[in-house]
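Student: Have a look at this prediction, sequence included:
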Amino acid sequence: MPAKPINTDRLSLTPTRLLLLVAAFLVTSGNWSFFERVTDVYPLDSNNLGFLVSLVIFFYAFIVLLLLGFSLIMPVRIAATVFILLAAATGYYADSLSVVIDDTMVRNILQTNINEAADVINTGLILRVALLGLLPVAVIWLLPLQKASFLRELRYKLQTAAAAVLVIVLCILPLSDHYASFFREHKPLRYYSNPSYPIYSIGKYINQRIQSSITREFTRLAKTVTPAVPGKHPRLVILVVGETVRTDHFSLNGYKRETTPLLAKEPRVISYPRVSSCGTSTAISVPCMFAYEGREDFDPDAAEHTENILDILNR
C-alpha cells in the first residue's frame, strides 16, 4: 500500500506565528545565565514567584517585539536566523565564561585577528551553535510559510506588536515595585538577556562609529618631529606588549616562576615594570598604553582619530 504524501499545508505557518515560536525558543534556549542570575537576586519562593513568572512573560513579549521590528526591514526567515545564531553563540560565552556582549566586547570582536579568535573557538561552542543554532535554523528554512499580501501580513504584525505591548504593560502594573527594583538596582542582570542585550550593544557600537566618523577629524599632536640622522642605519626595536599581563607575575620583573624563558635569553632586553593599561580589553588597553591622554582621560573613539606615540615615531 503506497504511503500517503505529507500534507505540507498542515505544517506551514504564517510568518508572524513563526516569529512567536522563535521568540519562545530564544527565551528557553539562550537565557540560562540570565534566569540563573535573576533567581540569585529573586529566590524562587512564594514572595517572588509571581514576579518571576511575570518576568518570563515580559521577556517573551519583548523578544517578540524585537523580532517583529526586524522583520519589517528584512525577510522573516533571515531575521529569525540572525537572532537564533546570535543567541546560540553569545549564550555559550555567557553560560561557560560569564562573558556579556557589551559594546566594548563588540569592538574587541571586530578588531581581533584570526589567531586570537581561534583561541575562543572550541568544541563546546561548535556543539552549542550546531544544536541550538544551525539545527533550528535548518528547520525554519525547510518549513513552508503561508503566503499573504504585504498589507495583510503587516496588519498581523501590528496587531501582534500591540498585543505584546499590552502584555508588557499588564506584567508591569501589578508588580511595579518589583520591576522598579529590577531596572534600577539590578542593572547588570539585563546584560545577560539574550539576544536583546547583544543586539543593543551592536547597535550602540554602530552608532558610536557613525558619530565618530561624522564629528571627528584626525588630530596631529606633534607639529614638528626631528627625523633620524640621514644615512645612519636605523635601530630596530621590537616592542612586546602584554596588555593583560600582571607586572608582578612576569619573570623579567622578578617573579619566581619562569614565565618567559625564551625572552629572557635574548640580549639587550629591557622590561618596563611601571606600564599600566586601561583594562584587559585589547581593543581599549593597547591604544590606551600609547595614547597621549593617559588612562584617566582616554577615549577609544577619539584615539582612532588622534596621533599616538607610535604614529609620531613612525614619522
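Tutor: Cool, the structure landed. Only a predicted model underlies this, so the values are computations on that prediction, with no experimental measurement involved.

Student: C-alpha from now on. contacts and neighbour counts both.
Tutor: Fine.

Student: ok, how many other residues are close to the residue lying closest to I309 once chain neighbours are set aside?
Tutor: Take I309 and drop its neighbours on the chain: the residue closest to it by Cα to Cα, 6 or more residues apart in numbering is F290, 5.4 Å away. F290 has 17 neighbouring residues, counting by other Cα atoms under 10 Å.

Student: Repeat that for the one 10 residues further on.
Tutor: Under the neighbour criterion other Cα under 10 Å, P300 is assigned a count of 17.

Student: Give me the nearest residue to it, chain neighbours excluded.
Tutor: With Cα to Cα, 6+ apart as the criterion, P300 has its nearest non-adjacent residue at 6.2 Å, and that residue is I284.

Student: distance of the residue most central in space within the chain from A228?
Tutor: Within the chain, the residue whose C-alpha comes closest to the C-alpha centroid is I101; the distance, by Cα atoms, centre = their mean, is 2.7 Å. Distance, I101 to A228, using Cα to Cα, to the nearest Å: 45 Å.

Student: ok, now which ones touch the residue lying closest to the residue nearest to the centre of the chain once chain neighbours are set aside?
Tutor: Setting aside the residues directly before and after it, I101 is nearest to P198 in space (Cα to Cα, 6+ apart), at 5.3 Å. Applying Cα atoms under 8 Å, 6 or more residues apart in numbering, we find P198 in contact with T90, V100, I101, D102.

Student: Next one for the comparison:
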Amino acid sequence: MNSEVRSYNPWIWLILPLWCLAFLVLFPPHQFDVAVSRLLWIDGNWSWHGNTFFSQVLHKGAKAVPIAIALYVIYRMIRLWVQKAENNWQEKFVRYSYIFFAMLVSVILCWWFKKTTGVSCPWNVVEFDGTRAIADPDWSIVTRQGNCWPGGHVGTGFCLFALYFALRDRFKAASHWVLAAVLVFGLICSAARTMQGAHFVSHNVVTMLIDWIVCATIYVLVYDRKNIFLRFKNIKPAATYAHTLIGTALFWTLYLDVPFWRALFVSAGSDPQVISQTLFLAAVLALSFFFVALAVIELLGLLPRRLFQLMLIILGLSGVTALIASLLYGTTMTPDMLRNFLQTDAREASMYFSVSTVLLFVFLFAPVLLLITTADRGKVLLAERFKRLGLSALFLLIGVLILVSQLQPFSALMRNDKSLRYMIAPFNTVYSTASTLLRDQNTDAKRVRVVVDPNPHASVSPARATLFVLVIGETARSANWQLAGYDKPTNPMLSTMDILNIPKVEACGTSTDVSLPCMLSRVGRRDYDRDRILSEEALPSLLQRSGLNVTWIDNQSGSKGTSDGVKTIRLSDDKALCGGNECKDMAFVEDLKKRLKTIRPGDRQVLILHQMGSHGPAYDLRSDDSDKVFGKVCTDPSFRSCSAEEIVSAYDASIRYTDRVLAGLINEMKAHSEVNTAFIYISDHGESLGENGLFLHGAPYQISPDVQKVVPMVMWLSSGFKIDYGVSEEALQKNVTSQTVTHDHLYHTVLGLLKVKSSTYEAQWDLSAQERR
C-alpha cells in the first residue's frame, strides 16, 4: 500500500457514512426534527430569525471563513504553479488542488440537492404555521419548491473536512485539531440555522455526511485509489470482539429501535416543557437500552464463535423484520401480529415482496453481517467466561440503574401506550414469538373441537332447493364503501340493487386470524376468549350436522380452522376458473353458475366463500383495469414510491371489483327463481391506508383505528326463501337499524334465517328474529 497514506478503515470512512446517509434519505426522522424545532419556536415565532448576531455574524459572517480559505488555496496553487521553486512543489500543488476541489464539490453538491429535492424549511411547513407539508427528499432534474435539504450554510462549515484529509498524512496531530475545529464550526453553523427555523436537525446531519463522503472519496481517489480494494479486503468492519460488541449494541439502540423513538417523540405533543422532558427521557433511555444490549451481547459471547454469530444474525433478522414492518406499514410486532406473520402462506407472503422491498431488507440487514466479528477469539477459557459474566452483570446493572433514574416517566409512558413495549428491538420479536408459540394456539392446527349442541337440526325442509351463500370478505372497510356514505362510486352495482344494506358493522378483530374464528363462533367479541373460540365447534360444522350440505370455498390463506368438519375447496385448484396459482374473486361467480345448474329440488346447500377481496399491500392486483377509474393506482407493495392518493385509488378499485363480484353472485341467484336463495356478505376486518402513518391491518384491538374495525355488510333474500323460511323483511330492517350490528350477530342470524334449532342459538343476536328475548 502507499506508504504516504496513513492507514484507515474504509468501512468506517466510506461505507458507514453512506449507509447512514441512505437511511436518513429513506426514513427522515421527522418526529425528532419537529420535536426539537418546537423548543425553538417560541410563542409562535422564530425568535432568532431576525437577530442581528445570528444573521450578520453566524450566518453571513460564517460564510466568509471557507471563502477566505478557498481564496488562499487558489493563491497558493497559482504561486506554486508559476514559481515551481519550492521543494516538493508538485506534491503541495496536488494537496492544495485537493482542498479546493473537495470544498468546491461539497458546496456544489449541497447546493444542487437543495434546489432539486423539494424539502421545505421549518418556517414554511404547516406544523409551524406555514403552508407546506413536511416531505421526504425526492430528486428531480429541475429545481423544485423547498430549497432546504441539505443545509447549504451548514455545508460552508463542513466542507472544511477537506483540510483534515489534506493534513492527516503529513501533520497527524495538527489534522486532529483541525478536524475538531471543523466539527465545532459546522455545529455552530448548524445550531444557528436550526434556531432561526431555516433547517431541521436532520438536514444538518445530512449535510455533514455528504461533505464527509465527498471529501473522503476524493481523498481516496487522489491518494489511495490503487490500494482501496486491498484495504476493503484486509481491514474488517469489526476486526475485534469489542467492535462487534459496541457496534451491535449501537445498531440495536439507534436503528432497530427507530419505531420506539418515533412513537416517543410523537407522544410529546407540542408543549415545549413536555418536549424537553421527552428529549431528556429519550437520552436516558437510549443510554439504558445501550447498556442492556451490551449485557445481552456479552452474555451471548460465552457461546462458541459460530453459534454467537448465528444468534446475532437471528436477532438481527427479527429486529430488521420488525423495523421494516414499522417503517413501511406502521405495524407493531405484537403477539397478534406475530401470529398473523407465522400463519401467512407463501402466496399471501409473496404479495409483500417486490424488488424495492427486497433491496430495502438487504440494506437494513447489511450492518448485522458487517458487524459480526471475523477475528478468531480463540478458546473462551474459564477466566474469560467469568470476566464476560461479570461484564454482562455490570452492564445490566448500569442499564437498570440508569432506567431507574427515570422510572416514573418511563412507567407512565408504557401505561399510556402499551404498544411501545413491542417496539424495543430485537427483544420485541423475541417476546412476541415466544408468547405466540408457547401460549397461543394455531388456528389451522388439527384439534378435537367441543360439540356444545349434540343434536342441532334444520327444522325447515322445503320442496324447492335451497342455496344459502355466505361471502366472507377480506379487508373491506366501511370508510371506502359507497353504501356507507363514501363519496366515490365504489359500489355502483350494489347501490342499484334491492338489498338490505348494513353500512357499519363492528368487527371481532383487526386480522383474519382473529376475526374469522370469532365471527363464526357462538360467543364472538362480546365474551371474547380465544382459547374457547378455537376449542369449540364453529358454525359451518354445526350447520353440516344439522342436515345441511355445507361447502367452504377458499380464495384466501385458509379458513383458520373454521371449516373443520365440512367439505373444503381451494378455488385455485380449479384451473378452468383460474389461469395460474392465484384466482380472482370473479371465479366465485363462475363456480356458482355451475352449482345452480346441478342443484336438485329438496337440496339444502350452504356455500361459504372466503374472498381474496382487498387484501394488501398489492391492492392493484385485486381488481381489473376496468375498475381502476379513480386515478393512477399504486403498484409498489412497499408503498414507498406511491402517493397517498395512488394507494387509496388502488384500494378503491379493489372495492369496486368486489362490488362487481357480489352483484354477479346475487344476479346469478336471481336468475334461478325456482331455487330458494339467500345471500350475506360481511367483511372480516378493515384496513388502514396511511391515516396517522398506519397501513394494512392487525393493530392491537384496543388501540386500533375504526377503519380497521368497522366493516360493511349486505344481505339479499329471494322471495321464495322469505316465504318458505318464514323470514320477515320488516323485522330484519327494524333489527339492523335499531342497534349496533357486530360480528357477534352473524352466527345467530345464519341459524335464524335457516331455521336451525340449536341450544347455541340466542335470539337476541339474531337480526332476523321477529321476537327477541
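Tutor: The structure has been received and is ready for your questions. Worth saying up front: this structure is predicted, and the values here are computed from it rather than measured.

Student: ok, back up a step: trace the residue nearest to P300 of the first structure over to the second structure, please.
Tutor: In the second structure, the residue matched to I284 of the first structure (TM-score structural alignment) is V514.

Student: Give me the neighbour count for G319 of the second structure.
Tutor: Around G319 of the second structure sit 27 other residues, with neighbours defined as other Cα under 10 Å.

Student: Tell me the counterpart of it in the first structure.
Tutor: Using TM-score structural alignment, G319 of the second structure pairs with A87 in the first structure.

Student: Next: T334 of the second structure.
Tutor: Alignment note (TM-score structural alignment): T334 of the second structure maps to D102 of the first structure.

Student: close enough to count as contact, its match and I199?
Tutor: No: when contacts are counted by Cα atoms under 8 Å, D102 of the first structure is not listed as touching I199 (9.1 Å).

Student: Please enumerate the strands of the second structure.
Tutor: Here the second structure has its strands, by DSSP state E, at 41-42, 45-46, 457-458, 466-473, 500-506, 549-554, 567-570, 604-610, 676-683, 688-689, 695-696, 710-717, 741-742, 756-757.

Student: Ok, which of these comes nearest Q482 of the second structure?
Tutor: Across those, the minimum distance to Q482 of the second structure, taken as Cα to Cα, is reached by strand 500-506, at 8.9 Å.

Student: average gap between the closest one and the first structure?
Tutor: Compared with the first structure after fitting, strand 500-506 of the second structure deviates on average by 7.0 Å (mean Cα distance after the TM-score superposition for the first structure).

Student: likewise stretch 386-399 of the second structure?
Tutor: For stretch 386-399 of the second structure, the mean distance to aligned residues of the first structure following superposition is 2.0 Å (mean Cα distance after the TM-score superposition for the first structure).

Student: Now tell me what touches that stretch from outside.
Tutor: 287-292, 294-296, 298-299, 301-302.

Student: ok so, going back, spatially, what comes nearest to the match of T334 of the second structure if we skip its sequence neighbours?
Tutor: S201 is the one closest to D102 of the first structure (Cα to Cα, 6+ apart), at 5.0 Å.

Student: who's in contact with whatever residue of the second structure lines up with that neighbour?
Tutor: Alignment of S201 of the first structure against the second structure is given by TM-score structural alignment, with S432 as its counterpart. Listed by Cα under 8 Å, 6+ apart, the contact partners of S432 of the second structure are M333, T334, P335, L338, Y422.

Student: Same list, the strands of the second structure, but as JSON lines with distance to T240 of the second structure and mean neighbour count please.
Tutor: Rendered in JSON lines, the data for the strands of the second structure read as follows (distance: least, Cα to Cα, whole Å; neighbours: other Cα atoms under 10 Å):
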{"stretch": "strand 41-42", "distance to T240 of the second structure": "45", "mean neighbour count": "16"}
{"stretch": "strand 45-46", "distance to T240 of the second structure": "47", "mean neighbour count": "18"}
{"stretch": "strand 457-458", "distance to T240 of the second structure": "73", "mean neighbour count": "18"}
{"stretch": "strand 466-473", "distance to T240 of the second structure": "55", "mean neighbour count": "23"}
{"stretch": "strand 500-506", "distance to T240 of the second structure": "56", "mean neighbour count": "20"}
{"stretch": "strand 549-554", "distance to T240 of the second structure": "54", "mean neighbour count": "22"}
{"stretch": "strand 567-570", "distance to T240 of the second structure": "54", "mean neighbour count": "15"}
{"stretch": "strand 604-610", "distance to T240 of the second structure": "55", "mean neighbour count": "22"}
{"stretch": "strand 676-683", "distance to T240 of the second structure": "55", "mean neighbour count": "24"}
{"stretch": "strand 688-689", "distance to T240 of the second structure": "45", "mean neighbour count": "23"}
{"stretch": "strand 695-696", "distance to T240 of the second structure": "41", "mean neighbour count": "22"}
{"stretch": "strand 710-717", "distance to T240 of the second structure": "54", "mean neighbour count": "23"}
{"stretch": "strand 741-742", "distance to T240 of the second structure": "59", "mean neighbour count": "20"}
{"stretch": "strand 756-757", "distance to T240 of the second structure": "72", "mean neighbour count": "20"}
